[in-house]
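1. the sequence isn't on hand, but the structure is:
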């Protein structure tokens, strides 16, 4: 049996699907347990534990309670923060919008490892539940080809499961024709650069009620953040955006972990201005394709393409943002399996797996100490974005072939779409 047939057995065979699902869940549980043990200790003074993303979340949460969260946007070294357990010159480049500060403020209400478990287990469970609703039979196949990003998320305690769940829920409600799609889309204010493609899709398809709901949600979260944190936090936040632009231009990030064309261009030796121009071209092309997909393909197909395109817009996109890729593939895999050739499917699966796993492998093999945060000759080349574009291009090509071989699909009206939201709103 070929590798392709083995992978796709998770779609066609209920027994294989169950086996792979149990294996992935068991692997995730083991990884979460090992990570929780890691978070239960900060190491010794002589051998401190290397801090990861969740540690930053926890530190900023403590700063909220200390009443000085605005300093998180201004301080360069974690060691300078009183609430920090860090030693040395590890950088904290905090650029999250204030509504996310309100979320992380809940983490210090318990110990670090318990907060980690609650956050990762809760967000992972929500992501899986929503992905299962979107994917049905292709659920496990989508998990297989994006498996490395599950490891990345659990390992560093990032918020990719949260954004993946929000984008997935947006797709669920859009598939139902419900204006409630604007609520999870508005909650993407915690990472607005990942919501641009869906904002354009909403406007292109003239879903005005969804747009209003999204704007209202953004306004509500901003008001809550202002009431909790104070108005001055916004000035600090906008200052941090300018600061992040400076750091990005000068390569003060682990660019090999990014999945943007900017990162690829910079690590290949292009100057910052030319790399940003390349990124802008890719972003404009991706958004143009989103508008075209909304008119050319079925609702489910256009949503899947929009989810993948959302990862091609910003220069600041990391491998831990790729649970959104799982959402896109979950929507597209039935058509990919039906209309794609064996070579196209193999290349698409390999590209998705590579995009999700390249940064992880590079970090473990080439940068185990996490020290390559400065662009120089030792920085590994960023290849995730190239693989991501390959996934998008192959998916588009396959859908076009399917469109040519079948009668033009018409989107179902909201009344004809089966209700499948995991957050059903009762009537009356």
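-> Great, that's in hand. In this text the structure is predicted, and so the values were computed from the model without any measurement.
2. rest of the way, CA atoms for contacts and neighbours
-> OK.
3. what sits closest to the residue nearest the centre of the chain if chain neighbours are left out?
-> With distances taken as CA atoms, centre = their mean, the residue of the chain nearest its centroid is residue 321 (2.3 Å). If the residues on either side of it in the chain are set aside, residue 321 comes closest to residue 160, at 4.9 Å by CA to CA, 6 or more residues apart in numbering.
4. residue 43 too?
-> Spatial nearest neighbour of residue 43, chain neighbours left out: residue 49 (4.8 Å); criterion: CA to CA, 6+ apart.
5. that neighbour and residue 292, how far apart?
-> 48 Å (CA to CA, to the nearest Å).
6. mind checking the SS state of residue 407?
-> For residue 407, the secondary-structure state derived from DSSP: H, G, I helix; E, B strand; the rest coil is coil.
7. quick one: it from residue 73, how far?
-> Computed as CA to CA, the residue 407 to residue 73 distance reads 54 Å.
8. neighbour-wise, which of the two wins?
-> The neighbour comparison of residue 407 against residue 73 (other CA atoms under 10 Å) goes to residue 73, with 25 against 8.
9. separation between that one and residue 243?
-> 9 Å.
10. who does whichever strand or helix holds residue 365 touch, helix- and strand-wise?
-> Assigned by DSSP states H and E, residue 365 falls within helix 342-366. Counting contacts by 3 or more CA pairs under 8 Å, 6 or more residues apart in numbering; DSSP states H and E, helix 342-366 is packed against helix 139-145, helix 147-156, helix 384-405.
11. which residues sit against that helix?
-> Applying CA atoms under 8 Å, 6 or more residues apart in numbering, the contact partners of helix 342-366 are 4, 145-149, 152, 256-259, 319-320, 322, 336-337, 370, 380, 382-388, 390-391, 394-395.
12. for stretch 294-306, same thing?
-> 171, 175, 197-198, 201, 204-205, 290, 293, 327-332, 392, 395-396, 399, 403, 409-412.
13. repeat that with 7 Å
-> Contacts to stretch 294-306, defined as CA atoms under 7 Å, 6 or more residues apart in numbering, come from residues 171, 175, 197-198, 201, 205, 290, 293, 328-329, 331-332, 409-411.
14. now do the buried residues in that stretch.
-> 294, 296-306 (16 or more other CA atoms under 10 Å).
15. and stretch 94-108, by the same measure?
-> Using 16+ other CA under 10 Å as the test for burial, stretch 94-108 gives 94-102, 104-108.
16. if we can go back for a sec, buried only: go through the contacts of helix 342-366 for me.
-> Buried among the contacts of helix 342-366 by 16+ other CA under 10 Å: 145-149, 152, 256-259, 319-320, 322, 336-337, 380, 382-388, 390-391, 394-395.
17. structure two is appended below for comparative analysis:
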């Protein structure tokens, strides 16, 4: 008798529960150690959200452009967290005016209350979006225990929001293209993660969604400029150069950046060589999107390829952005449960689900960034599936034409 697979439904409950408990324990230990041995970086948690709240505070005072000036932003950060001593690279505001418009209401509320509402609200939307297409499979515990979920919540980041918009846009594309386009257009609040979406829509001839996305992004951009002034657009463009300079100088933590650029730099490549390698892989990701989206393919496959390729494009993505990785994991997982598994696919998804937890430690200890390797492995499996599906369709057409 053939033995069943080791990944049973009971283990899919036990392992995530153990993982979540371990992560909560780790967070508690970090908070305890920080309490008795504080550093010069201020409070232990919500380190990214304090930048959002401070930028919102300046914008509400009519000084939105000052968010891009670290010498004017830092005093506000110190008002939020008096323990801050010196300026760090991650205290800068690098987001476009469109995101400044989205987070404008944050500073209306006291800091900790604002952090709790923003984090829990966006986490709820993220979990609801993932659970909606995984029905009837229960994945709530898998979502909460997914390491980037904990990282994003701990830091108060915006990746729950961007992943929700990307997931909703792709899930609704076939049924409600205009709504899908609006969701995709709203990704203009973090445009470096949405670069490949217009390419996908173009090759899929999704004209309604493409128009809705363009109109939404344009309206968001115009509204933000009317609200904060055109100077914010120029300040944002200047901040891109500052971010590039900080990354080149090593001021940004490369071990927390699961990108090809970071992987090459950690292995000793020069900045120019790392950029060249990253560009080559990003080009491969773009071509993967073109190949898959220009021909009829199952939507889960198209969407997964687009999300994975999007994670390969940006050279300055951080570990909390790997909340996006839950999308292809869930899509591939649901497809496998409903249609059957190929050999090794479950093991790959388990590795992808666990991998963000080890990225930082492996990068620090071995100077090896494993995040891009997992993304490339998943993309390779999907491209193989797409090739097989295309071949099967061609055979079916050939058979039908001869009968």
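-> Ah, there it is. All figures in this text were calculated on a predicted structure; none of them were measured in a lab.
18. re the thing from before, of the contacts of stretch 294-306 of the first structure, select the buried ones using a PyMOL command.
-> Filtering those down to the buried ones (16+ other CA under 10 Å) takes a single PyMOL command:
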select buried, resi 171+175+197+198+201+290+293+328+329+331+332
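19. can you flag which of the contacts of stretch 294-306 of the first structure belong to helices?
-> Secondary structure defined by DSSP state H assigns 171, 175, 197-198, 201, 290, 293, 328-329, 331-332 of the contacts of stretch 294-306 of the first structure to helices.
20. turn the residues you listed into CSV, including distance to residue 28 of the first structure.
-> Below are these laid out as CSV (distance: CA to CA, whole Å):
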residue, distance to residue 28 of the first structure
171, 25
175, 29
197, 30
198, 29
201, 33
290, 33
293, 35
328, 21
329, 20
331, 23
332, 25
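21. thinking again about what came up before, just put the helices and strands packed on helix 342-366 of the first structure in JSON lines and tack on distance to residue 235 of the first structure.
-> Formatted as JSON lines, these follow (distance: least, CA to CA, whole Å):
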{"stretch": "helix 139-145", "distance to residue 235 of the first structure": "40"}
{"stretch": "helix 147-156", "distance to residue 235 of the first structure": "29"}
{"stretch": "helix 384-405", "distance to residue 235 of the first structure": "32"}
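22. and of the ones you listed, who's closest to residue 274 of the first structure?
-> Of all those, helix 384-405 sits nearest to residue 274 of the first structure, with 16.4 Å by CA to CA.
23. run the chain-centre distance for the closest one.
-> Centroid separation between helix 384-405 of the first structure and its chain, computed with CA atoms, centre = their mean, to the nearest Å, is 20 Å.
24. so what does residue 134 of the first structure match up with in the second structure?
-> Structural alignment (TM-score structural alignment) places residue 134 of the first structure against residue 133 in the second structure.
25. for its match, grab the count of nearby residues.
-> Neighbourhood size, residue 133 of the second structure [other CA under 10 Å]: 15.
26. for residue 238 of the second structure, same thing?
-> Count around residue 238 of the second structure with other CA under 10 Å applied: 13.
27. before we move on, what about residue 324 of the second structure?
-> There are 25 residues near residue 324 of the second structure, going by other CA under 10 Å.
28. not counting its neighbours along the chain, what's nearest it?
-> residue 163 is the one closest to residue 324 of the second structure (CA to CA, 6+ apart), at 5.2 Å.
29. re earlier: thought the residue nearest to the centre of the first structure was touching residue 162?
-> No: Residue 321 of the first structure lies out of contact with residue 162 (CA atoms under 7 Å); the separation is 9.6 Å.
30. now do the end-to-end distance for stretch 248-261 of the second structure.
-> 10 Å.
31. list the buried ones in that stretch?
-> 252, 254-261.
32. quick one: which of the residues you listed is nearest residue 112 of the second structure?
-> Nearest to residue 112 of the second structure among these, with distances taken as CA to CA, is residue 256, at 24.9 Å.
33. show the contacting residues for that closest one.
-> 318-319, 360.
34. what remains of those residues once you look at the first structure?
-> Among the contacts of residue 256 of the second structure, the ones whose aligned partners also stay in contact in the first structure (both residues aligned by TM-score structural alignment, their matches' CA atoms under 7 Å) are 318-319.
35. which one of the contacts of residue 256 of the second structure is nearest residue 33 of the second structure?
-> residue 360 (19.1 Å).
36. distance check, the closest one against residue 393 of the second structure.
-> When distance is defined by CA to CA, residue 360 of the second structure is 42 Å away from residue 393 of the second structure.
37. ditto for residue 306 of the second structure
-> Counting by CA to CA - residue 306 of the second structure and residue 393 of the second structure are separated by 22 Å.
38. and residue 299 of the second structure, by the same measure?
-> In this view, residue 299 of the second structure and residue 393 of the second structure are 15 Å apart by CA to CA.
39. ok, now residue 178 of the second structure?
-> 29 Å.
40. just the terminal-to-terminal distance for stretch 336-350 of the second structure.
-> So stretch 336-350 of the second structure: terminal residues 13 Å apart, CA to CA.
41. could you pull out the buried residues of it?
-> 346, 348-349.
42. now stretch 236-243 of the first structure
-> Buried residues in stretch 236-243 of the first structure (16+ other CA under 10 Å): 236-237, 240-241, 243.
43. same check on stretch 62-70 of the first structure?
-> Per 16+ other CA under 10 Å, stretch 62-70 of the first structure contains these buried residues: 62-64, 69-70.
44. okay, and that stretch goes to which residues in the second structure?
-> The aligned range for stretch 62-70 of the first structure is 57-65, by TM-score structural alignment.
45. ok, back up a step: next one: the match of residue 134 of the first structure from residue 197 of the second structure, what distance?
-> 20 Å.
46. what's the answer for residue 354 of the second structure, then?
-> Taking CA to CA, one finds residue 354 of the second structure at 27 Å from residue 197 of the second structure.
47. cool, and residue 185 of the second structure?
-> From residue 185 of the second structure to residue 197 of the second structure the distance is 9 Å (CA to CA).
48. cool, and residue 10 of the second structure?
-> Using CA to CA, residue 10 of the second structure is found at 37 Å from residue 197 of the second structure.
49. A helix includes residue 41 of the first structure, no?
-> No: assigned with three-state DSSP, residue 41 of the first structure falls outside any helix and is coil.
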